[in-house]
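Undergrad: Show me the folded form of this:
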Amino acid sequence: MMNRQRIVITGASGQLGSELKDLLSGEPLWDCVFLGRQQLPLEQTEAIEGLLSGYAPDILIHAGAYTAVDKAEEEADLADKVNHLACAEIARYCRHHQVKLIAISTDYVFDGLSEEPLNEEAPTRPINRYGITKLEGEKAIQKICPDAIIIRTSWVYSSYGRNFVKTMLRLMDEREEISVVNDQVGSPTYAADLATAIRDILKAERWVPGVYHYSNEGQLSWYDFAVAIKELAGKSCVVRPISSEEFPTMAKRPKYSLLDKAKIKQTFGLEVPYWKDSLQSMLAKINSQNSK
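TA: Purely as a prediction, here's the structure:
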């Protein structure tokens, strides 16, 4: 009988980590270990190599990150440690021990000034601290561990954790009217779909290193997304469109960050679900959880 490969997943309690746990735990091919902040504190960069050695992974999925976009403006050093320096340590470990590495990055590495879907060769020019630290993490991984796969994704949501969909559902129950920006365009990513894509990449016949883009199919604004949440969830709250200028945040957001997914689809033969179908699946999952 073939030995099962060991997969170590960071960010165990995050949205993607939680979806990976649901998806991979029953897989006969792999022995999965999920590490949260307690088991692997990413800000303690000097401890990372020793901690990972204790788990001896064959494959490492690095889904852990500092994701508080606005807070990163004030906690730039902490965000840099977690999103950049920890990536460098993880990449070093993977190179030294011949571990396959899949790392998750973000559409926030772009400035949002494009007018067409962004492919992997599009110039990066982040406009907030979070995006800067994620880009530095990407660069460190590519330099230290060129065999790694980096997946940039956008607008991640799930039935787990905190995210836009769950915030909208809560606000729509609490208020008669809400305002949502209509001039930031991209596509959401259901974390369960991204988890499935990662599983399919691991099962693919060949390992092709490099940067890839993944989000659900389609193009929309946050306002469009909120309206769809309202309609599919049967809420009566009024959703009003506003501009980014009317809703100032500590960190700037890219106005346009729609990801071109041609490369990941062609390379690994992936089928990417349409955003509205995925939203419907997630809402159905939440309903079934609530009715238990």
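
Undergrad: use CA for all of it now, contacts and neighbours both
TA: Noted.

Undergrad: need the strands for the stretch 151-292 of the chain, in chain order.
TA: Applying DSSP state E, counting those that start in this stretch to the stretch 151-292 of the chain gives strands spanning 156-157, 177-181, 185-186, 189-190, 210-213, 220-221, 238-242.

Undergrad: Check which helices and strands the second one is in contact with.
TA: The one in question is strand 177-181. For strand 177-181, the elements it packs on are helix 222-233, strand 238-242, judged by 3 or more Cα pairs under 8 Å, 6 or more residues apart in numbering; DSSP states H and E.

Undergrad: Tell me how many other residues surround Gly137.
TA: 25 (other Cα atoms under 10 Å).

Undergrad: make that Asp200, sorry
TA: There are 14 residues near Asp200, going by other Cα under 10 Å.

Undergrad: Make sure it is actually in contact with Leu270.
TA: Yes: here Asp200 reaches Leu270: they are 7.5 Å apart, a contact under Cα atoms under 8 Å.

Undergrad: From Glu231, how far off is Leu169?
TA: Counting by Cα to Cα, to the nearest Å, the gap from Leu169 to Glu231 is 11 Å.

Undergrad: likewise Leu29?
TA: 40 Å.

Undergrad: so Leu171 makes contact with Val165?
TA: No: using Cα under 8 Å, Leu171 makes no contact with Val165, being 10.0 Å away.

Undergrad: Compute the distance between Gly131 and Gln289, please.
TA: 34 Å.

Undergrad: Proceed likewise with the subsequent sequence, for comparison:
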Amino acid sequence: MDGQRKRMVVTGREGQVVRSLLERGAPNGLFDVVALGRPELDLGEPDGIDAALGQARPDVIVSAAAYTAVDRAETEEARAHAVNAVAPGRIAAVAARLGVPVIHFSTDYVFDGEKPDPYFETDPVGPASAYGRTKLAGERAVAQATDNHVILRTAWVYSPFGRNFLKTMLLLAESRDRIDVVDDQVGNPTSALDIADGILAIAGNLLADDAARLRGTFHMTGSGSASWADFASEILAVSARCGGPAAAIGRIPSSAYPTPARRPSNSRLDCGKLHEAHGVRLGSWRHAAAQTVARLIGERP
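TA: Modelled structure (predicted):
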């Protein structure tokens, strides 16, 4: 890059990745991070996307906002499709017109979760939920609109911001002695703050180098895997050490906690391609989770 700070325009205002980018972007020194959400940018109204993004004058666009109500999507698939598929395609088309790269976020839900090992980018997709179908359609819309794209599949995102599993466990532990948590779904817990650091590195690479190997679909999750029950146990163990709430974890099968949308039993993603192409590898989920818990306990009134 030329040494001048670039404008990274991120869709949404309140999402975990957006808020993490706003926090991490300032000290990064390379980017001014601009959050663009409603009313200026409403992904449910695709006709306004072109003008909103054009006026924001991006050097790189991060398509982070999404319809994420996984269970509700089973009965609102058309609405989820508009936000998760139609809008990203329009965003990518604007990026192509402006001649800037777009980084789009996707999910482990594009896979059916039946593979016994971590998923590679080249593995066949087969979403088992409406949410997964709409996110896969979004990937395809972005790829069709511009070659200058990075699609990042991630999973099990948590942070100090918004609503997420880690914060829910801390909240429940304030009023319960035992929390039952599913133990037969495994994945890679991923810090949104670590994601933000990864995005900043990837964006810098895209602006500095036109190489095709830097573009395409990549997996980006925290290092190490866990079941939801493992994740919960770690969260509350750290909380107890920090003087926060604690509770026993009851390990239950998915059948004991039915949901409208089927969750993948295996959400683990192999991230080797990202490290090879971009030099980005997120750190241990346990370390990042401990930092997040300690921060939240320290921020309590």
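
Undergrad: circling back: comparing Gly131 and Gln289 of the first structure, which shows the higher neighbour count?
TA: Neighbour count, other Cα under 10 Å: between Gly131 of the first structure and Gln289, Gly131 has more, with 28 against 10.

Undergrad: That one: which element?
TA: helix 129-144 (DSSP states H and E).

Undergrad: List the contacts of the strand or helix carrying Ile48 of the first structure.
TA: Taking DSSP H and E as the definition, one finds Ile48 of the first structure inside helix 45-53. With contacts defined as Cα atoms under 8 Å, 6 or more residues apart in numbering, helix 45-53 of the first structure is touched by 39-42, 81-82, 85-86, 89-90, 93.

Undergrad: more crowded one of Leu171 and Val165 of the first structure?
TA: A side-by-side neighbour count of Leu171 of the first structure and Val165, using other Cα under 10 Å, places Val165 first with 22 against 14.

Undergrad: which residues does the more buried one contact?
TA: 157-158, 226, 229.

Undergrad: What of Ile103 of the second structure?
TA: So Ile103 of the second structure contacts 60-63, 149-152, 199, 203 (Cα under 8 Å, 6+ apart).

Undergrad: So it: helix, strand or coil?
TA: strand (DSSP: H, G, I helix; E, B strand; the rest coil).

Undergrad: Tell me the counterpart of it in the first structure.
TA: By TM-score structural alignment, Ile103 of the second structure lines up with Ile102 in the first structure.

Undergrad: one step back: Throw the helices and strands packed on strand 177-181 of the first structure into CSV and include mean neighbour count and distance to His213 of the first structure, thanks.
TA: Below are those laid out as CSV (neighbours: other Cα atoms under 10 Å; distance: least, Cα to Cα, whole Å):
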stretch, mean neighbour count, distance to His213 of the first structure
helix 222-233, 19, 19
strand 238-242, 16, 28
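
Undergrad: In TSV, list those along with distance to Ala68 of the first structure.
TA: Below are those laid out as TSV (distance: least, Cα to Cα, whole Å):
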stretch	distance to Ala68 of the first structure
helix 222-233	18
strand 238-242	23
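
Undergrad: With Tyr256 of the first structure as the reference, name the closest of these.
TA: Of all these, helix 222-233 sits nearest to Tyr256 of the first structure, with 11.1 Å by Cα to Cα.

Undergrad: about what we covered before: tell me how far the match of Ile103 of the second structure lies from Trp30 of the first structure.
TA: Ile102 of the first structure is 15 Å from Trp30 of the first structure, where distance means Cα to Cα.
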